[in-house]
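*Asks:* Here is the input, now give the coordinates:
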Amino acid sequence: MTLLEADAGSNISSTSTSVESMAADADTEPQITLRSAQLTPSGVVEVTLSFPGESADVVEPSTMNEWEAYSTRQHKMTGQTAPPVPVMNICLAPIGTWNNGVKQFVAIGIKLKGQGHRVRVAANERFRTEIVARGLEFYPLAGAPESIQDFAKFVYDSQNAAQAAAPGRLGTGAIQAFKELMYSLWPAAYGSDPHGGGTNIPGKHFRADALLWHPLLLGHVHVAERLGIPLQCASLEPLSPTYSFPHPLSSVTGLDPPMMKLCRSNLLTYGIVDTAIWHGSVAEVLTQFRAFIGLQKRCDLPDPLVRWEVPHIYLWNPALLPKPLDWGAELSVVGHVTLGINAGLSRRKRKKREKENKRFKWPNALTEFAFQTSAPPVIYFGVSTRTMSPGILDELLRKVDAASDQRVLIIFHTREVGDKQRALYQSANVLEIASDLPYARLFQEPTVAGVIHSGEPNIIAESLSVGKPIGVCGTHSSQQFMASVCERAQVGLPLIDWRTCTVEPLASSFGALLTADLRQRAQTLAASFNPTQALDAAVAAFHANLPLEAMRCDVDASQVARVFDSRHDLKLSLQAYASIQPRYDESKGFVPYRPLRFGGGHPPTFSIRGNAAEVTCDVKPTREHRDGVQLALGALGKDEGASSSSSPTGSRASIAMFWSSAGEEAAVRKATNVAYDRIVKKTQRESKRQAVMRFFGVRSGILSVVSTLAPRSSSMLEKCAGW
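*Replies:* I've put the predicted structure just below:
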């Protein structure tokens, strides 16, 4: 049975496959059994687990002690001085709306560009104008998931479309849209913007040296493997396995909804969700995508980000949700990143934006309703109406109106633009406002005492950063997750489910949101928000995660290596290669250079073996994450396999011109050739010395010391950096 035939509608049948403890005495440990897992039309993976006893879900203290010790060692290692970062081409790729995903990546991109890097942001076409206005390059991605739940719904629709297609065909419609999104990822990292030079005029060619993409853009690992470059991910929601909380897209039947406690079932949800999203038509599309970009073998790993230990940068305030103890140094929680109104804009556009900002005024009806008096208090109530019918929305408004009962004023705000023929709701206690009014600006108004909204991470951060307590109104598991985060931090309420709420619970929620204790804790938490510091930390984490010793040119450490001189084992930048190439026959030993080699279920390694800077990573304590994958794969009757073979070697290098004048070219060529000759002669001298030492029987230990003098060492790189 093929993956496509194996229930492409994401219904994982009941299985007795057991989750075995990774502890030493696995045979005596109780077992958790997966009964079912199903990706639903709403984008939730509903999971049913069977627990033989309470102890089956317990994380032993010894396990967390191991992780604490590991975390301490990692912290000491990451505290070392970072080497200089060469100028490189960086591709960023978010998913989400402008406020909830895209602008955070743009802020990081502007910071990276300010450090000299060439930065491209790949996103939906509707964001082109704003991104380009901020001084960054752009590439249009097909499709536009506006959140992680939208992406999961997108996958559900794709799998259903594939299931309905004729045998042997993936079908059209949703699955074609998913395929187009995946296939647009390759030219985003390696290609020209089709409109970069104007309408239908391609821009300058772009080849990424590093990727910073959202974890759910599933083609990321395959693009990185094909180019042999480092991949990192960034997200506003936690998507890496942990004992501390469940996957935001999961809903485990029969367990306490908040689930903000250490338990083994939390960890299992990550492997199960990864597999439920990946299997069937998605795996088939990714396999086709791999073949399209020149990679061999099938896509057989549901969780390559975990297997390859891909670094993640998480963009939320750790004071709200601390970094889990069982996350390694490759997973960072840097803080809430936001984008300044004028960040990256030219002087002319900055002045124009400042004038627009000064001229901004709230509608008169809103000012008269909410901002002219401090009593009664005002609550902002925002909802997402994508899954609401007009009748349900009107019914919710009537309930909100009745619950306010002249004790509070409600500013009601929908995220999406609704039916233009529908009149906005207005009463003595409730005023519905237009969807395009800026919510972050509303939160800053002194009369707004509390905020209820749809639970998007950026809205939570914007409200808490100005000291406004939180309520989340929604039905999705990710909304339940964010409500639980705020409730555990004692700055928010339990989830308000608009499907089942009545007037009395709504009135109680309004009252609880306005209590002095909750408001005081929200104001205290507000002091921990520092977007500037968070942005600096995000960029620092990105740099710290780069395998710089594998990326830098051996002749000029300020440049990225893109050509390999196999005769002398030297990594060269295109500038260095262009300088020395006329002296040599190109067919003799010069090939494109890829810093990393990918393959199988282990993290990528340096493509040049024996690099002294490639140290062995500290061994992580064991966890049962892969058991979640095995449970789901077992339910589908699918064995695990290797995702790929070794990365391809590629074609011959091409020469690019880098000099503005003949004089500059001559000077750079001369200096580069001097540095290159010095390194080559040094290598030849060392090789002769080693041969003599071997002839006289000098032991290998001394030889290993001598080998550290090779030009790939950091000391030699430092000597070359001055040229």
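*Asks:* all contacts plus neighbour counts: C-alpha atoms, from now on.
*Replies:* OK.
*Asks:* can you give me the strands for the stretch 351-500 of the chain?
*Replies:* With DSSP state E, counting those that start in this stretch as the criterion, the stretch 351-500 of the chain has strands at 378-383, 409-414, 430-433, 448-453, 470-472.
*Asks:* from memory residue 474 sits against residue 500, does it?
*Replies:* No: with contact defined as Cα atoms under 8 Å, residue 474 and residue 500 do not form a contacting pair (10.4 Å).
*Asks:* mind listing the helices for the stretch 401-550 of the chain?
*Replies:* All helices of the stretch 401-550 of the chain, identified by DSSP state H, counting those that start in this stretch, fall at 439-443, 457-464, 477-488, 503-513, 516-526, 531-544, 548-551.
*Asks:* For residue 332, which three-state class applies?
*Replies:* Per DSSP: H, G, I helix; E, B strand; the rest coil, the secondary structure class of residue 332 is strand.
*Asks:* What separation is there between it and residue 71?
*Replies:* Using Cα to Cα, to the nearest Å, we find residue 332 at a distance of 12 Å from residue 71.
*Asks:* Another for comparison:
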Amino acid sequence: MLITMLTTGTRGDTQPYIALGLALQKRGHRVRIAASESFRDFVKHYGLEYAPIRGDITKIAQSELAQDAGKADNPLKFYKSLKKDEFKRLFLDMQQDMYQACLGADAVVYHPGATLGYFAAQERHIPSILATPFPMTPTSAYPNLLFYNRPSFGKLYNKLTHRIFEMGFWMISGDHVKQFWKEQFGTAPRPFSSPFPRQRTATHPTLISLSPSVFPRPDDWSEHIHCDGYWFLEPDKSYSPPQELQDFLNAGKPPIYVGFGSISGQAQASETTAIVIEALKRNGQRGIIAKGWGGMERPDELDKDILFIDGAPHDWLFPRMAAVVHHGGAGTTAEGLRSGVPSLIIPFTNDQFAWGQRVHELGVGPKAIPRKQLTTENLTQAMKYTQINEVKAKAQVLGSRIRSERGAEASAQAVIDCIEAYQKKGK
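*Replies:* Predicted coordinates:
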């Protein structure tokens, strides 16, 4: 069978789908991944079919428009920022590319930002599977991630926050799906409404890349909501670190990693870098700083205990660290937890605040420090917290549990079960 997977977003949003795709490929199926042009080589490297989605996500993420969206400090501002006219043409082009990627497929697996996948599957009479890199199915057990670090008002409130999140995602993508569909077929899909509530059956399930050791599976979820572990890529055994990086690791005790991934904070890069370096010095810690997309800036003069790198595979680098300090993206958080070392999260926007709070609740890191509140003093104290023996021990235990899970394999089986159920229902 040919299974098309529609992704959106940065590398952290795309990588879990490659892991899921590889698990399906091992079962003998063809997998086609539709992703930003930025990730063409990334997808093809793993032997999966690639379908382009117009737009270089690296450039988009660094644009002024994306920067404004990233500064949103509440869900309403974030949703409104993505409704701007400048985004509309880009989103419409994406619908066209996603639809093309679905042609000839036997099933469509789609990111919640790619809701066209549901309607393309309906139109072609094939099953659709919602696959999300974060929990979003309504539950009374805990609030949605965009509300997680805010005051909670009980079970009904918790469930309402998830529904608001679903509505927000649909508000962003629904108009673009509708416009594309009218241009393609002369009318909107029928019925035309949010697909998320429909993805909770045997033939239309939801898969979540999430460890039940991080967020336990809620009792009020349908059996067709699958949450069995993160979708991790297997370590690349062919990876060989640059000599400078290997020499630095060999030269002393494990350093603390600091990096903010695709977060582009160029206006604050010098300030952030100075705070990080001073906090490392005050703790007597060596540090590895990843430059990312503009969040950090290498100074002219650098102490021998600090190494700047363009990047390195997190699954290789993180287990070699004393702690990892990052922005709290879902993918980076998962890798940090899997590594078995303490995590310190400096959230910039959106669900990063939730992951920061959850890390502290699990006892594997200090309280998160929002970027707007970052100072040398509070970063110094937070780094010191990561080296408490109890915190390090809890991080090791959680990491071991996460590494024992086989989320991608379990979710791949759920995809196959869904297709078989759909075909049986059709007969």
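*Asks:* returning to that earlier point: can I get the strands of the stretch 351-500 of structure 1 in JSON lines including distance to residue 625 of structure 1 and mean neighbour count?
*Replies:* JSON lines is the format used below for those (distance: least, Cα to Cα, whole Å; neighbours: other Cα atoms under 10 Å):
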{"stretch": "strand 378-383", "distance to residue 625 of structure 1": "34", "mean neighbour count": "23"}
{"stretch": "strand 409-414", "distance to residue 625 of structure 1": "38", "mean neighbour count": "24"}
{"stretch": "strand 430-433", "distance to residue 625 of structure 1": "45", "mean neighbour count": "21"}
{"stretch": "strand 448-453", "distance to residue 625 of structure 1": "33", "mean neighbour count": "25"}
{"stretch": "strand 470-472", "distance to residue 625 of structure 1": "29", "mean neighbour count": "29"}
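*Asks:* possible to save these as a markdown table with distance to residue 702 of structure 1?
*Replies:* Shown next, in a markdown table, are these (distance: least, Cα to Cα, whole Å):
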| stretch | distance to residue 702 of structure 1 |
| --- | --- |
| strand 378-383 | 69 |
| strand 409-414 | 71 |
| strand 430-433 | 77 |
| strand 448-453 | 66 |
| strand 470-472 | 64 |
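*Asks:* so which of the ones you listed gets nearest residue 629 of structure 1?
*Replies:* Ranking those by proximity to residue 629 of structure 1 (Cα to Cα) places strand 470-472 first, at 30.9 Å.
*Asks:* Wasn't residue 101 of structure 2 part of a helix?
*Replies:* Yes: Residue 101 of structure 2 sits within a helix when classified using three-state DSSP.
*Asks:* counterpart of it in structure 1?
*Replies:* Aligned by TM-score structural alignment, residue 101 of structure 2 pairs with residue 188 of structure 1.
*Asks:* Quick one: residues contacting its match.
*Replies:* Residue 188 of structure 1 makes contacts with 91, 122, 139-141, as judged by Cα atoms under 8 Å, 6 or more residues apart in numbering.
*Asks:* likewise residue 174 of structure 1?
*Replies:* Contacts of residue 174 of structure 1 by Cα under 8 Å, 6+ apart are 154, 157-158, 161.
*Asks:* Which of these are conserved in structure 2?
*Replies:* Retained in structure 2 (both residues aligned by TM-score structural alignment, their matches' Cα atoms under 8 Å) from these: 158, 161.
*Asks:* Closest to residue 374 of structure 1 out of the contacts of residue 174 of structure 1?
*Replies:* So of the contacts of residue 174 of structure 1, ranked by how close each gets to residue 374 of structure 1 (Cα to Cα), first place is residue 154, at 44.2 Å.
*Asks:* and the closest one, how far is that from residue 363 of structure 1?
*Replies:* Distance of residue 154 of structure 1 to residue 363 of structure 1, given as Cα to Cα: 37 Å.
*Asks:* Would you mind telling me which of those two has more residues around it?
*Replies:* Between residue 154 of structure 1 and residue 363, counted using other Cα atoms under 10 Å, the more crowded position is residue 154 (21 against 11).
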